[in-house]
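A.B. asks: pasted the sequence and its predicted model underneath.
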Amino acid sequence: MRIYTRSGDKGTTSLVYGKRVAKTDSRVEAYGTCDEANSMIGLALSYIHERDWDKKEAFLEKLYRVQTVLFHVGAELSTPSDREVAWKLKEAHITELEEQIDEWSEILPPLTQFILPSGNNASSALHLARTIVRRAERMAVAVQDELQDTLSISYLNRLSDYLFVAARYVNYELGGPEIPLQVDM
């Protein structure tokens, strides 16, 4: 399969099932931002691969699953509303995120103040992925009238929370600093 098709050379791209739209279309922005977030999660995982800790493999598996579901969220965002979505997001996917957030939160020291997005490379990349997911969520909200189902918006909302806690968890496990917000500047 060739990577290049030349079909986008004039500023259009295809949604799922072949409908052509401008590359500036809101749906393209939404699913493209999901792809961007997915790539940033991948960068975080590449940093984690370089480190050793006893819970690393379990953590990687959880994030690979998130990447897979996020890929499908992007596919849903790129499916025209009059066509069938090939893979349906389920409430269970959101519940899975919530349960993991709760599990990690039990381990982490409670937050008593705002923290800066920082720490080790993996944590910082997860914080950046979180902000990209927030942008994807805003873009998905902008096209919600064109979606068959708005679970993708809920998933993106919960995923940003998940990535925040995942960033804290990685810092905790790898001994990265959690830097509090300075309020007396």
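C.D. replies: Cool, the structure landed.

A.B. asks: hey, let's count contacts and neighbours off CA atoms from now on
C.D. replies: Noted.

A.B. asks: all strands of this protein, in order?
C.D. replies: 12-14, 20-22 (DSSP state E).

A.B. asks: turn those into CSV, including mean neighbour count and distance to Arg6.
C.D. replies: As requested, the strands of the chain are arranged in CSV below (neighbours: other C-alpha atoms under 10 Å; distance: least, C-alpha to C-alpha, whole Å):
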stretch, mean neighbour count, distance to Arg6
strand 12-14, 17, 10
strand 20-22, 15, 13
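
A.B. asks: including distance to Glu173, could those go into TSV?
C.D. replies: Formatted as TSV, the strands of the chain follow (distance: least, C-alpha to C-alpha, whole Å):
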stretch	distance to Glu173
strand 12-14	42
strand 20-22	44
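
A.B. asks: of all those strands, which lies closest to Arg168?
C.D. replies: Distance to Arg168, taken as C-alpha to C-alpha, is lowest for strand 12-14 among those, at 37.7 Å.

A.B. asks: second structure for comparison follows:
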Amino acid sequence: MVRLTRIYTRTGDRGTTALGSGERRVKDDLRIEAYGTVDELNAVIGVARTVADAQTDRLLAAVQNDLFDLGADLATPQTDEPLPYERLAVVPAQVDRLEQEIDSMNAALSPLNSFVLPAGTPASAHLHHARTVARRAERLMVRLARQPGEAVSDPALRYINRLSDWLFVAARHANDDGRGDVLWVPGANR
């Protein structure tokens, strides 16, 4: 269990922060950028929850909890060194749950024949914003995984990829099950 007794420690005043393993890294390290962007995504989802319907709010609450798991996964790189606690990592069941929820939400939506603009209801716009932050987090995680000596688990990469799809479908759901989607009209303003 996490216990926070002090909010500031002064240990980061010189531009470094500690990973879950205790290793210190500079605050603009790619791993820090990746889990910092996951944290930003969580905050954007928190805003979306303020205007979401009750069902979507419940689903988003589970996603927010998963994002803390993902942040912990990224903040504690896999090493051969033993940790004094069990390392928390995203598991395939979390990805499976997202896929089931995507299929459930998508069943009510009509097929698209154009790209959707990130607009419509406030909930839809916020969910589209979250989707773009999820894609940025994914790009950072993929970049991190390509770095020598750095690892990002397959379930973590699958989760963040699937989450952006989930957010797209949820945004369409928030637009009256897609009936309120704002569609892109190619070349409309030429």
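C.D. replies: Happy to help now that I have it. These figures come from a predicted structure and were not determined experimentally.

A.B. asks: so after superposing, what's the score?
C.D. replies: Once superposed, the chains reach a TM-score of 0.89 (TM-score structural alignment, normalised by the length of structure 1), with 177 aligned residues with a C-alpha RMSD of 1.8 Å.

A.B. asks: ok so, going back, tell me which of the strands of structure 1 lies nearest to Val69 of structure 1.
C.D. replies: That would be strand 12-14 among the strands of structure 1, by C-alpha to C-alpha, at 21.0 Å.

A.B. asks: matching residues in structure 2 for the closest one?
C.D. replies: Taken onto structure 2 by TM-score structural alignment, strand 12-14 of structure 1 occupies residues 16-18 there.

A.B. asks: post-alignment, the matching stretch versus structure 1, mean distance?
C.D. replies: With mean C-alpha distance after the TM-score superposition for structure 1, stretch 16-18 of structure 2 departs from structure 1 by a mean of 0.6 Å once superposed.

A.B. asks: what do you get for stretch 33-42 of structure 2?
C.D. replies: Stretch 33-42 of structure 2 sits 0.3 Å off on average (mean C-alpha distance after the TM-score superposition for structure 1).

A.B. asks: off-centre distance for that stretch?
C.D. replies: On the basis of C-alpha atoms, centre = their mean, to the nearest Å, stretch 33-42 of structure 2 sits 7 Å off its chain's mean C-alpha point.

A.B. asks: in structure 2, which spans are helices?
C.D. replies: 30-49, 54-75, 92-106, 122-145, 154-174 (DSSP state H).

A.B. asks: can you list contacts of stretch 89-108 of structure 2?
C.D. replies: If you take C-alpha atoms under 8 Å, 6 or more residues apart in numbering as the criterion, stretch 89-108 of structure 2 is touched by 66, 69-70, 72-73, 155-156, 158-159, 162-163, 165-166, 169-170, 173, 177.

A.B. asks: same check, this time on stretch 112-123 of structure 2
C.D. replies: So stretch 112-123 of structure 2 is contacted by 48-49, 51-52, 124-125, 128-129, 171, 174-175, 180-185 (C-alpha under 8 Å, 6+ apart).

A.B. asks: same thing but at 6 Å, please
C.D. replies: Here stretch 112-123 of structure 2 makes contact (C-alpha atoms under 6 Å, 6 or more residues apart in numbering) with Ala48, Val51, Ala52, Ala125, His128, Asn175, Val182, Leu183, Trp184.

A.B. asks: now the buried members of those residues.
C.D. replies: Ala48, Val51, Ala52, Ala125, His128, Asn175, Val182 (16 or more other C-alpha atoms under 10 Å).

A.B. asks: can I get those residues in CSV with distance to Asn189 of structure 2?
C.D. replies: Formatted as CSV, those follow (distance: C-alpha to C-alpha, whole Å):
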residue, distance to Asn189 of structure 2
Ala48, 30
Val51, 31
Ala52, 32
Ala125, 22
His128, 23
Asn175, 24
Val182, 15
